[in-house]
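Visitor: Provide a 3D model corresponding to the input given below.
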Amino acid sequence: MSDSIPSAPSTDANARPVDSSERVILLDVLRGFALCGVFVSNSFAWFSGFVLLPREQSQALTSPPLEAVVTALYHFFVNQKFVTLFAFLFGLGFAIQLQRAEARGASVVPLYSRRLGVLLGIGVTHLVGLWLGDVLSSYAVVGFALLLFRQRSDRTVLTWVAVLMLVVPVVVPVLQHDVPILLQGAEAATQAAKAREALDVRMKAQLLEGLSSGSFWTTQEANARFLTHMLPQTKRVVWMGVILGRFLLGLLAGRLLLLQDVERYRAWYRKMILWGLVFGVLGNGTWLVVQRLRVAGTLDPEKDVWMYALPAILELGFLGLASVYVAAFALLFQRERWKRVMQVLAPVGRMALTNYLLQSVVSLCLYDGWGLGLMGRMPPSRSVALALAVFALQIPLSHAWLAYFRFGPAEWLWRSLTYGRAQPLRRAANEAPAQVAS
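Guide: Now for the predicted structure:
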């Protein structure tokens, strides 16, 4: 960031990509760590086809003791924690961009809007052309809503966080359940709900069949067909609201310089670990208990009213453990020995977009029918191990790439399209790779 603010507002022409010396390396490390968890989650649930399998088949894969343990550990420590962390870092990145724009005396809106527009294009290409689980397009769309909060007070932002993450996920399912009963009657509403559930099962079966086929074009057709079914659903709108809530938490953290000035917030971080563990254990423990009760047939989500509070309880659990990860990384990063170990992830975080897209390409080659065809055949432990192995290879590849180039290839494209001109990619002959700084 600039050391001083210009006396007169500057134009957007003065905007430029962040220099290596201006990067907050802890954010790159956390982004690399989050990317690893997101990849494990995507591999466990989607790339492997696990969430598309009939219940009997998925239960068979998780019934051996090792697989049951891996599945429980995944749901407790990984599921939704790393996407929460990733979204938090996205919002924090917006706060840093806003601060840099204010330091130049410029508006963040034009540049930020172009960045999101380009990201949306990349995300839609990824969504339609490769994998329906793309998150980039959703981040880009929701990212525009962040502009509405750039001048709002911290209290207002925090209020919206609570509404979007804790209130809306509870209220919307209640309305979805009760309003049809009031309008159509209980029997008609029940039949309609069963029809929707049956349609979901059929669409998942069709998607699994398409992805397991030996034709790339058949898989893309199945991908597109499932997208038309998935995109209009109300739960997707609720999910995007939750994403905005996570973005806003990152915005607040960026305003407070929470990760830029760790020493100042040491006491906060210790409290975050304590309370994060409390909420994390309660929230995620509740989910595990609920799942066991449902499998045993002693819990009926339709009849037990308290189940409507489950989304809020789960979200507190996701936030709790995600905050533990952030606080632990921040505190450990202040110790020189840990810092040397953890900063190995920084290049992966700097190339997060490239690595995210590469993970999709590699996973489709491994799991889809036109590739190695592992979909529906891999137990959870092997899916997790395979994801970790691929990620482990991305670490030295990221180091090697950034030793010669300034950006990852996808990041270079993103920046070049954003600024309307090709950015210098290759490092000059006398230019040393960026050093990892505190």
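
Visitor: make it CA atoms for all contacts and neighbour counts henceforth
Guide: Fine.

Visitor: so where does V171 fall, helix or strand?
Guide: helix 168-184 (DSSP states H and E).

Visitor: May I see the buried residues of that helix?
Guide: By 16 or more other CA atoms under 10 Å, the buried positions in helix 168-184 come out as V168, P169, V170, P173, P180.

Visitor: Out of these, the closest to F33 would be?
Guide: Nearest to F33 among the buried residues of helix 168-184: P169, at 27.3 Å, using CA to CA.

Visitor: Could you list which residues are in contact with that closest one?
Guide: V238, V242, P311, A312 (CA atoms under 8 Å, 6 or more residues apart in numbering).

Visitor: can you rerun that using 7 Å?
Guide: Each residue near P169 by CA atoms under 7 Å, 6 or more residues apart in numbering is listed here: V238, P311, A312.

Visitor: got a winner among those residues for most neighbours?
Guide: Using other CA atoms under 10 Å as the neighbour criterion, P311 leads the contacts of P169 with 20 neighbours.

Visitor: Who are the contact partners of it?
Guide: P169, V170.

Visitor: Distance-wise, check it relative to V281.
Guide: 15 Å (CA to CA, to the nearest Å).

Visitor: what does Q260 give?
Guide: For Q260, the distance to V281 - CA to CA - is 28 Å.

Visitor: next one: G408
Guide: G408 is 37 Å from V281, where distance means CA to CA.

Visitor: Please generate a structure for the following sequence too, so the two can be compared:
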Amino acid sequence: MTTSVPTKSILSPVQQAERIQLVDILRGFALFGILLVNMALFTHPVQSLVFPVAPGTPWYDYFAEWLIHFLGDGKFYLLFSLLFGLGLTLQMDRIEARGGRFVPLYLRRLLILLGIGVIHAFLIWVGDILIFYALFGVLLLLFRKAQPRTLLTWAVILLAIPVLFQAATALLVEAGRSLPEGAEQIEQTFADVEASYRSDMERADRVYAKGGFGEITSQRVYDYVNFMFFGTLYTRGLNALAMFLLGVYFGKRRIFQDLEANRPLFRKLLAWGSILGLTGNAIYATVIVPIPRVEPSWPYLLATVAQGIGAPMLCLAYISAIALLTGIPAWNQRLKLLTPVGQMALTNYLSQSIICTLIFYGYGFGLFGTIDASAGIVLTVVIYLIQIPVSHWWMKRFRYGPAEWLWRSLTYWQIQPMRRTPASAILPDKGHYA
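Guide: This is a model prediction of the structure:
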């Protein structure tokens, strides 16, 4: 006699008792770094990323720029990406263990995420990462059955491609300069590109600071398509996919599920991640802050290589440090404060965009362009410190954040229960995350 498992049970969303607390802590921690890095694009046009720090910048703002590049830039979206890949593995194991079909459900999740990302990028803020997650998440399916060694190999290859592309570009430009007529033509080309960037930046500066919602939306769509999507597709996209694969590797090796057994691994990752990550990012921040990024150059290549090595290594160091600290009772109690923040990470990510665009855009308080790096750090801390108690308040009363509830309800095509029952309010956070 056989017993069939109801489809609704097989495809039901992950419950509170099925989560891995470390994943939520890491996600909550990453939200601070995401906001820290994103603040520059909330307060200034996306085109400003290709220009160096302006002459005459006060030392404290220059140091703040350096610090953000050193500790934040490129590290925290990689951390989110790793957790995304981990979630794929954990959810796949959970559904297939119950006899369900994982791929259709996963593709529906990505389709809903893509929709949320498009709304976010076009109607709220230009710096969206969710679209890349949804698009490159489809490619992740190709690796779901891969062996751990294969996953690591492809992760390294994908991380190396943007660096190699930048190196090849720099070599071609330098070779062109050696030709009799090449140097002048190359300089003119990049001068024209810089002038175009500057013109776009001046227009964006005016629109975001003074424009209404319609005008800002038109500018935002233009900026996203031309700069954030096609301009970073081969860098942010491939780096995200590489860290997806590393997350799948972590899941297959059950590294987060058995922290005690993997403490030696975390100690090694912390040591090497700190050495290579801090060194690489110190070089990156020191070189990149004062130079223009319109034209490939040897300093820009050095910065690219340093970040290409340093960013993923420092990301792994962050993960390892937090994983090891959770094994110390006093630190575990402190870090658990971030759990609700991570449980509603999508909501908090989107709310950061809504809050900051209302502060800076013309249809809000119109403070665009008035906040520099040091003040941006202060504002980041203030917003994040507000999100922590709000997340605690919400998660004590509800099972999911609002965005998470919408995502799950549309994915499973069924309204999910939102309010907590007395029993669900006291369930521990452990097990699988998806």
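
Visitor: re the thing from before, and of the buried residues of helix 168-184 of structure 1, the nearest to T228 of structure 1?
Guide: Among the buried residues of helix 168-184 of structure 1, P173 lies closest to T228 of structure 1 (CA to CA), at 21.5 Å.

Visitor: Give me the nearest residue to that closest one, chain neighbours excluded.
Guide: Distances taken as CA to CA, 6 or more residues apart in numbering put Y308 closest to P173 of structure 1, at 7.1 Å, once the chain neighbours are dropped.

Visitor: Go ahead and confirm that neighbour touches V170.
Guide: Yes - using CA atoms under 7 Å, Y308 of structure 1 is in contact with V170, at 5.9 Å.

Visitor: What strand or helix carries the corresponding residue of structure 2 for G254 of structure 1?
Guide: Counting by TM-score structural alignment, G254 of structure 1 lines up with G251 in structure 2. Using DSSP H and E, G251 of structure 2 maps to helix 238-252.

Visitor: immediately after that helix, which helix or strand?
Guide: Next along the chain after helix 238-252 of structure 2, taking DSSP H and E as the criterion, comes helix 263-288.

Visitor: Just name whatever secondary elements that next one is in contact with.
Guide: Judged by 3 or more CA pairs under 7 Å, 6 or more residues apart in numbering; DSSP states H and E, helix 263-288 of structure 2 is in contact with helix 59-71, helix 298-325.

Visitor: What segments of the stretch 301-438 of structure 1 are helices?
Guide: 310-332, 336-342, 346-350, 352-367, 380-404, 409-419 (DSSP state H, counting those that start in this stretch).

Visitor: how much does the longest one stray from structure 2?
Guide: Compared with structure 2 after fitting, helix 380-404 of structure 1 deviates on average by 1.0 Å (mean CA distance after the TM-score superposition for structure 1).

Visitor: in that helix, what counts as buried?
Guide: 380-384, 386-388, 390-391, 394-395, 398-399, 401-404.

Visitor: any idea how far the aligned partner of A385 of structure 1 in structure 2 is from A155 of structure 2?
Guide: By TM-score structural alignment, A385 of structure 1 lines up with V378 in structure 2. According to CA to CA, V378 of structure 2 and A155 of structure 2 sit 35 Å apart.

Visitor: List the buried residues of stretch 278-286 of structure 1.
Guide: Of all the residues in stretch 278-286 of structure 1, those buried under the rule 16+ other CA under 10 Å are F279, G280, V281, L282, G283, N284, G285, T286.

Visitor: Please produce a markdown table containing these, extended by distance to R294 of structure 1.
Guide: Formatted as a markdown table, the buried residues of stretch 278-286 of structure 1 follow (distance: CA to CA, whole Å):
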| residue | distance to R294 of structure 1 |
| --- | --- |
| F279 | 22 |
| G280 | 21 |
| V281 | 20 |
| L282 | 18 |
| G283 | 17 |
| N284 | 15 |
| G285 | 14 |
| T286 | 12 |
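
Visitor: quick one, what contacts L248 of structure 1?
Guide: Shown in contact with L248 of structure 1 (CA under 7 Å, 6+ apart): G91, V157, V161.

Visitor: how about those in TSV, adding distance to D28 of structure 1?
Guide: Formatted as TSV, the contacts of L248 of structure 1 follow (distance: CA to CA, whole Å):
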residue	distance to D28 of structure 1
G91	14
V157	25
V161	24
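
Visitor: any chance of the residues you listed in a markdown table, with secondary structure and distance to Q343 of structure 1 too?
Guide: Listed next are the contacts of L248 of structure 1 as a markdown table, based on DSSP: H, G, I helix; E, B strand; the rest coil; distance: CA to CA, whole Å:
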| residue | secondary structure | distance to Q343 of structure 1 |
| --- | --- | --- |
| G91 | helix | 22 |
| V157 | helix | 32 |
| V161 | helix | 31 |
